[in-house]
Each structure stands twice: as C-alpha cells, then as structure tokens.
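Participant: My questions are about this predicted structure, shown below with the sequence.
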Amino acid sequence: MAKVEAQSRTLLDWPNLARYREANASLTAAAKDEQRVVFMGDSITDMWALPRFGGFFPGKPYIDRGISGQTTPQMLVRFRADVIALQPKVVVILAGTNDLAGNTGPITVEETEGNLASMAELARANGIRVVLASVLPVSNYGRDANGNPLDMRTRRPPEKILELNAWIKKYAEEKGHTYLDYFSATVDDHGLLRKELSEDGLHPNAAGYAVMAPLGEKAIEATLKAK
C-alpha cells in the first residue's frame, strides 16, 4: 500500500516541483553584483550537498537543485521554477545518465540531446549563462551491502555515454556555452569510473566530488568572465 501511495504521489507531481518549492520561495532576490549559480541535475548533484561530502561549495552563492533519479524531461519541466526564477548568473547542467538508464521510460539519445538544448535555450533567453557538463563514466567495480558486484554498465552502456558526451561538447562549442569535462578527470584506462572515486560505480564519493569541485569552479569562473 505504501508503495502504491508513493507511486501515486510521483505521478501527481512527476517533475517533483514540490521538492524545492519552499526553498525557492524563501530565497531573497539575487543582488545585482551577486554571482549566483544554480546547479541543475540528478542524484550526483543532489548528493553533493550531503555533509559527508563536505557540503556544497561552502561560502559560495551556489544553489543545489539536483533531484535523485531524475531524467532530462523532468528537469526541463521544472527548469523555470528551479533555475530561471532564482535569477542566477550561471546554470550548471549535469544530466543524462538516468535517461540512458530509462528511469522514466524509453528515451532516445536524440531526445535527451533535445531536452538539454531546450534547457540551454531557456537559460540564454533569460540572460543566464550556461555550463554543460559531461556525463560521468560508470563501472562494475562497486559492491552492494551483501558484497555482490554492481555493474552499472548494464543500464548505462559506456558507448552511449561517449556518444552523448560527444554531442554535449560539440553543442556547447557551437552555441558558445562552456563545456565542463568531468568525464576525462574521472575515467580510468578501461573507460570506467575510477574505482577510488565511487563506492557503487555510479555516484561519486568524497574523493570523487573533490575531483569535480575545482573543475566546476574553473568552468564557472571562465563562464562569468566570457564576453
């Protein structure tokens, strides 16, 4: 019964607009000189704010708007409420891995690309600069609570990640957005997520976020300075 109720709530608020509704309402308007940045994403962005990972860019006017499990169509629906309405200078979009896994049903890579492009277009139309991040690699190095292997490659084929990342990079270059290459910094010689950067082969651990954070900072800095 509880599972059915949870599923019903999800269907009633498919993009999970309720998740950040109160937090968004409590935010003061961005000051004219405030370098506000919103991070839009899934669990990799969502979990970044957990205390065990050191917090989300302490001291920076950065806002985490990740929601675990989400796909690009869900993010597109909530983009106005969770990004545009917050009046950031920059949005960092990290999305696509759950599309490949089919979290909200079958979706083609081309459809994912279209959703990413739509978010970037919405941002630009509202005077928000865009950072498009590559999808992270996955691996089969992780173990579950019982010590059984976790193979994240099954639902997220490495070749599909490469295909999507190639498009993200090309699109960012063509449209004048910043490309944030997390992939190259986290991949090993076998094309998989480096073992020391993740416990489950999908989500970064503290070491993984420690690799990602300065790359994100550098991309944001470059984007703010760009003319």
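Facilitator: Nice, thanks for sending it over.

Participant: okay, CA-based contacts and neighbour counts for the rest of this
Facilitator: Noted.

Participant: got a list of what Arg129 touches?
Facilitator: Each residue near Arg129 by C-alpha atoms under 8 Å, 6 or more residues apart in numbering is listed here: Lys89, Val90, Val91, Ala123, His177, Thr223, Leu224.

Participant: For Tyr179, see how far away the fourth one is.
Facilitator: In this case it means Ala123. 15 Å (C-alpha to C-alpha, to the nearest Å).

Participant: tell me which residues of the longest helix anywhere in the chain are tucked away?
Facilitator: Secondary structure of the chain per DSSP state H: the longest helix is helix 206-225. Under the neighbour-count criterion of 16 or more other C-alpha atoms under 10 Å, helix 206-225 has Ala206, Gly208, Tyr209, Val211, Met212, Leu215, Gly216, Ala219, Ile220, Thr223 buried.

Participant: And stretch 126-146, by the same measure?
Facilitator: Neighbour-count burial for stretch 126-146 [16+ other C-alpha under 10 Å]: 128-142.

Participant: Figure out how far it is from the centre of its chain.
Facilitator: Relative to the mean C-alpha coordinate of its chain, stretch 126-146 is positioned 6 Å out (C-alpha atoms, centre = their mean, to the nearest Å).

Participant: For Leu192, which non-adjacent residue is spatially closest?
Facilitator: Setting aside the residues directly before and after it, Leu192 is nearest to Ser139 in space (C-alpha to C-alpha, 6 or more residues apart in numbering), at 4.9 Å.

Participant: just checking, Ile93 touches Ala123?
Facilitator: No - using C-alpha atoms under 8 Å, Ile93 makes no contact with Ala123, being 10.5 Å away.

Participant: The chain: strands as residue ranges?
Facilitator: 37-41, 62-66, 90-94, 129-133, 142-143, 149-150, 178-180 (DSSP state E).

Participant: mind giving me JSON lines with those strands and columns for distance to Pro106?
Facilitator: Listed next are the strands of the chain as JSON lines, based on distance: least, C-alpha to C-alpha, whole Å:
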{"stretch": "strand 37-41", "distance to Pro106": "19"}
{"stretch": "strand 62-66", "distance to Pro106": "21"}
{"stretch": "strand 90-94", "distance to Pro106": "20"}
{"stretch": "strand 129-133", "distance to Pro106": "22"}
{"stretch": "strand 142-143", "distance to Pro106": "25"}
{"stretch": "strand 149-150", "distance to Pro106": "22"}
{"stretch": "strand 178-180", "distance to Pro106": "26"}
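
Participant: Against that first model, consider the following:
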Amino acid sequence: MIDAEQHYHARLRAFAAETVAPGGIVLLGSSHLEWFDAPRLLPGRRCVNRGIASDRLGLTERGILHRLDVSCFDLHPAAVVFENGANDLGELWRNGIPPLEAIIAAHERVLATIRGRLPAVPLVVVNVLPTTGRFAGLNALVRTFNPHVARHAAAHGCTLLDFHAQCAGADGALRAELTDDGLHLNATGYALFAAALAPHLPQG
C-alpha cells in the first residue's frame, strides 16, 4: 500500500521536472487514471498522465484543487479528462467525513476552475465507478454522487462519460470481470474504458 502523502508530493515533483509540449490530452484524477496505459490503449492520442493514486478533490491541504497549475494549466492542453471523487466518498464511507455536500461542492469547484481558465478546451468528465466485494458498501454513496457529476458537467459545458453505467452489473455493483480487487479496473476494465473514452478525444 502506498503512502498517499509521499506519493502525492513525489508525483508533483516529477510533473514539475517534466518537459511537455503543449496540445496534449491531460488525464486528471487519481489511481484509475494514473494506472491507465494510455500510450498502448489510445494509440494516436498524445496523453499527459496527471493521475495520482489516492488523490482527492482538495478539501484538505492536498488534492486536485491545489495542483491544477502543474497538472493542467501549465500544459496548455488540447483536451482534459477529469475523473475524481471516489477517494473522498471512500473517506466519508469509512470515517463519516467529509460531508457529502462538501465533496459535491469541491467537484463543481474543480470543473468551474478548469472551465474558467480553459473556456474553449474540450473537457470530458467521467463519473465515479461502481465497486464490489469488500468495497460494495460504497455504492450507495456513488449512486447519490453521480447525478451531481452529471449536473456539474452540463452546467460547465463538459462532455459526461457515464462509465459507471458501462461497468455496473444488474445488481449495480462493479462487474467481476472488470476488477481484481473490487475497486480498481483490471486489464479488461481498462480496455473497456479506452473504448468508451476514445470517441470523445481529439486525434494527435
């Protein structure tokens, strides 16, 4: 298991040291995007991976709201893919904090900030995936949260990718063939994600 704080700051140092040509597709989120092998699964797209495993929206002293410059704006992207909220919801599920209303507000603030700085850049918003197994208890919060994700995407002129619907089985849980641990996608899950995401991205 990673030390979330150390990993966060190590990734930020790596981002700051990296020279990236403008015009890429920024992947902004947590483990789902950090572990996404975009060069292999999205050939023909130049993706810039700015996922940080365990990262959250930014209600504490770290999180996406605090790293938008190095993770997004400094890169002058041609498009942005944003997916986050699961780790904040997980914290609420396990420990009763932060309040759901605060998580919802932080998610919208991320989108509002990106759209304010990048008004003409395509922004794809991915909703939170279902879970299964020992993480299945998180699903009720996810189902409550995702309509707000859709509302935020519409309010800020974003494309919503409802990947939750593609991953959920008849019982609403993450389909077993898409995960090995009940929370994260496996190779089959990532192949499905790439196929769902690709039509929304520019070429090159």
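Facilitator: It's in. Here the structure is a predicted model, which is why all the values come from computation and not from measurement.

Participant: before we move on, back to that, return the residue of structure 2 aligned against the residue nearest to Leu192 of structure 1.
Facilitator: Alignment note (TM-score structural alignment): Ser139 of structure 1 maps to Thr132 of structure 2.

Participant: Report the contact partners of its match.
Facilitator: Ala173, Leu174, Arg175, Ala176, Gly182, Leu183.

Participant: neighbours of the nearest residue to Ala198 of structure 2 once chain neighbours are set aside, just the number please.
Facilitator: Nearest non-adjacent residue to Ala198 of structure 2, counting by C-alpha to C-alpha, 6+ apart: Leu42, 6.9 Å away. Leu42 of structure 2: 18 surrounding residues under other C-alpha atoms under 10 Å.

Participant: Structure 1: which residue goes with Leu42 of structure 2?
Facilitator: In structure 1, Leu42 of structure 2 lands on Phe57 (TM-score structural alignment).

Participant: And its match, how far from Thr72 of structure 1?
Facilitator: Taking C-alpha to C-alpha, one finds Phe57 of structure 1 at 24 Å from Thr72 of structure 1.

Participant: show me the contacts for the nearest residue to Leu161 of structure 2 once chain neighbours are set aside.
Facilitator: Residue nearest to Leu161 of structure 2 in three dimensions, not counting chain neighbours: Val126, with 4.8 Å by C-alpha to C-alpha, 6+ apart. The neighbourhood of Val126 of structure 2, defined by C-alpha under 8 Å, 6+ apart, consists of Val81, Phe82, Glu83, Asn84, Leu160, Leu161, Asp162, Phe163.

Participant: sorry, back to before: could you dump the buried residues of helix 206-225 of structure 1 into a markdown table with distance to Val187 of structure 1 added?
Facilitator: Listed next are the buried residues of helix 206-225 of structure 1 as a markdown table, based on distance: C-alpha to C-alpha, whole Å:
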| residue | distance to Val187 of structure 1 |
| --- | --- |
| Ala206 | 16 |
| Gly208 | 11 |
| Tyr209 | 14 |
| Val211 | 11 |
| Met212 | 12 |
| Leu215 | 14 |
| Gly216 | 17 |
| Ala219 | 19 |
| Ile220 | 22 |
| Thr223 | 24 |
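
Participant: now, among these, which is nearest to Ala101 of structure 1?
Facilitator: Proximity of these to Ala101 of structure 1 (C-alpha to C-alpha) peaks at Gly208, which lies at 21.1 Å.

Participant: From Leu193 of structure 1, how far off is that closest one?
Facilitator: 10 Å.

Participant: ditto for Glu22 of structure 1
Facilitator: According to C-alpha to C-alpha, Glu22 of structure 1 and Leu193 of structure 1 sit 35 Å apart.

Participant: Next: Ala210 of structure 1.
Facilitator: 14 Å.

Participant: How about Asp99 of structure 1, nearest residue that isn't a chain neighbour?
Facilitator: Thr71 (5.3 Å).

Participant: In structure 2, what sits opposite the one you found in the alignment?
Facilitator: Aligned partner of Thr71 of structure 1 by TM-score structural alignment: Arg56.

Participant: ok, now His190 of structure 1?
Facilitator: Aligned partner of His190 of structure 1 by TM-score structural alignment: Asp171.

Participant: what number of residues lie near Gly51 of structure 2?
Facilitator: Count around Gly51 of structure 2 with other C-alpha under 10 Å applied: 25.

Participant: can you check Phe53 of structure 1 too?
Facilitator: Phe53 of structure 1 - counted by other C-alpha under 10 Å - has 16 other residues nearby.

Participant: so it touches Gly208, yeah?
Facilitator: No - using C-alpha under 8 Å, Phe53 of structure 1 makes no contact with Gly208, being 9.3 Å away.

Participant: quick one: which of the buried residues of stretch 126-146 of structure 1 is nearest Leu27 of structure 1?
Facilitator: Ile128 (17.7 Å).

Participant: one step back: what about structure 2, which of the contacts of Arg129 of structure 1 hold up?
Facilitator: Among the contacts of Arg129 of structure 1, the ones still in contact in structure 2 (both residues aligned by TM-score structural alignment, their matches' C-alpha atoms under 8 Å) are Lys89, Val90, Val91, His177.
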